[in-house]
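A.B. asks: starting from these lines, generate the structure:
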Amino acid sequence: MNNLPYLIPSQAIQFEEEIKKSVFITHLAHTSSIELAKAFVEQVKAEHADARHNCWAFVAGRPEDSMKWGFSDDGEPSGTAGKPILAQLSGSGVGEITAVVTRYSGGIKLGTGGLVKAYGGGVQQALKLLQTIEKKITTKLILELDYGFMPIAQSLFPQFGALEVNAEYSESVKMVVEIEQRQVSDFTQTIINKSGAKVRVTNLDKQ
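C.D. replies: The predicted structure is shown next:
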């Protein structure tokens, strides 16, 4: 499982252009699952029910996870819409993103090359406007320790970007911390070394 952070959209974007009397409106949105991606497609289709085509593609997980890709030409000639849209998305390095391109036809045929350029180009332009944030892949650890080791544990949190989520105090202390997955092994090793193996670390996700 890849635990490196990746970029996701921080807000929705719309980009509109007219090509040979056809109006193309590109909608981009953050969709963190295939279900949400499909729901966004349906939402745009409902808003533009009078448009001739609402072609779409999504990358519903990590940018490189092709198991979560999907696309549709929505009635345009095969390969002229969905694939060029997906090519732009998958090449952008942004994950959890869906693009729907609405086309209001102006009666002039664009030809297959023209369609590929229009659909792919609209998404390319919209992506230039897109602002992204980094999605960190985190996990939760349970630390079980005696009170005397609290200062050692807490001094390590800032170093590894760990956040204390919860703590229970009885004979000993049981803390839940959230930490990036890529920091888990270093953090665990450091806290065990510094406490002389007196701190127990359990990964909540692996129980």
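A.B. asks: going forward, measure contacts and count neighbours with C-alpha atoms only.
C.D. replies: OK.
A.B. asks: contacts only, for the spatially closest residue to Glu164 that is not a sequence neighbour.
C.D. replies: Among residues not flanking Glu164 along the chain, Val177 sits closest, at 4.4 Å (Cα to Cα, 6 or more residues apart in numbering). Shown in contact with Val177 (Cα atoms under 8 Å, 6 or more residues apart in numbering): Lys140, Leu141, Ile142, Leu143, Ala162, Leu163, Glu164, Val165, Asn166.
A.B. asks: how does it look with 6 Å?
C.D. replies: Going by Cα atoms under 6 Å, 6 or more residues apart in numbering, Val177 touches Lys140, Leu141, Leu163, Glu164, Val165.
A.B. asks: which among those residues gets closest to Asn203?
C.D. replies: Leu141 (4.5 Å; Cα to Cα).
A.B. asks: geometrically speaking, which residue is the centre of this protein?
C.D. replies: The centre of the chain sits closest to Glu96, judged by Cα atoms, centre = their mean, with a distance of 3.1 Å.
A.B. asks: return the distance of it relative to Gly161.
C.D. replies: 24 Å (Cα to Cα, to the nearest Å).
A.B. asks: thought Thr132 was touching Pro9?
C.D. replies: Yes: using Cα atoms under 6 Å, Thr132 is in contact with Pro9, at 4.4 Å.
A.B. asks: run this one through as well so I can compare:
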Amino acid sequence: MSSQPSGRYRVPDLLPETSFERETEVKRSRFITFLSRVTSRAEALSFQQSLRKQFPDASHHCLAFIAGPPEGNTVMGFDDDGEPGGTAGKPMLNVLQHRQIGEVAAVVVRYFGGTRLGAGGLVRAYGASVQAAVEQLPVVECVPMVRGTAVLDYASEQAFRHWLESLSGQIIDCDYTDQVVIQVELPEVNRMGFTSRITESLKGKIALNWQE
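C.D. replies: Take a look at the predicted model:
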């Protein structure tokens, strides 16, 4: 796996309704890989279906997708689309996970070239096809964020701001009434650490609620 900082991953730098295309050839079979940004299983399946319509004469339209971060409780899956089980979608998915790319769907459109590749050959061909595509795919770093609301007294505000800044958080809004009501945002990976530190620092004199 990549050694990227915890909580960070890469996503395709693509506009909505666009995709990235890369073609390879193995023993006269054409493998055309399409990559698109998706955030749900439905979007991934819709992307696959759109390519079925675009290339109706192709032999297979194999799919792999990760609808969120490449690790954790993410919706992900694959479809061999008629190829022998485990020879297409799974190696495609393995490449996406290994490269730490999330919110992505890969569809490999295959045109059979007349020579059977065997199970091992198919695994290598589908994996290599996606690998070649992701190596050229424009990506941007994604840092999952979480928002929350804190209610505290005036005397605690300075300490609160200190701990928030130290963990890469920022204030979205602040309202001063009889207490200070602060809307914050910070990296999801830092949420537990921030909650623990600020609760200990202010000795529990804070109400902190996170949006789920």
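A.B. asks: returning to what we had before: so what does the residue nearest to the centre of the first structure match up with in the second structure?
C.D. replies: Glu96 of the first structure maps onto Glu103 in the second structure, with residues paired by TM-score structural alignment.
A.B. asks: if we can go back for a sec, tabulate the contacts of Val177 of the first structure (a markdown table), appending neighbour count, distance to Gly113 of the first structure and secondary structure.
C.D. replies: Output for these, formatted as a markdown table (neighbours: other Cα atoms under 10 Å; distance: Cα to Cα, whole Å; DSSP: H, G, I helix; E, B strand; the rest coil):
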| residue | neighbour count | distance to Gly113 of the first structure | secondary structure |
| --- | --- | --- | --- |
| Lys140 | 21 | 50 | strand |
| Leu141 | 24 | 53 | strand |
| Leu163 | 15 | 52 | strand |
| Glu164 | 14 | 55 | strand |
| Val165 | 12 | 54 | strand |
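A.B. asks: and the residue of the second structure most remote from its centre, helix, strand or coil?
C.D. replies: Most distant residue from the mean C-alpha position of the second structure: Asp178, 41.7 Å away (Cα atoms, centre = their mean). Following DSSP: H, G, I helix; E, B strand; the rest coil, we place Asp178 of the second structure in the coil state.
A.B. asks: got a list of what the closest residue to the residue nearest to the centre of the first structure other than its chain neighbours touches?
C.D. replies: Spatially, and ignoring its direct neighbours in sequence, Glu96 of the first structure is nearest to Ala60 (4.3 Å; Cα to Cα, 6+ apart). The neighbours of Ala60 of the first structure, taking Cα under 6 Å, 6+ apart as the test, are Ser32, Ser33, Ile34, Lys68, Glu96.
A.B. asks: overlap between those and the second structure?
C.D. replies: Counting by both residues aligned by TM-score structural alignment, their matches' Cα atoms under 6 Å, the second structure reproduces these contacts from the contacts of Ala60 of the first structure: Ser32, Ser33, Lys68, Glu96.
A.B. asks: so which of the residues you listed is the closest to Phe15 of the first structure?
C.D. replies: Glu96 (18.8 Å).
A.B. asks: for the closest one, give me its contacts.
C.D. replies: By Cα under 6 Å, 6+ apart, the contact list for Glu96 of the first structure reads Ile8, His30, Thr31, Ser32, Val59, Ala60, Gly61.
A.B. asks: which of those residues fall within strands?
C.D. replies: Ile8, His30, Val59 (DSSP state E).
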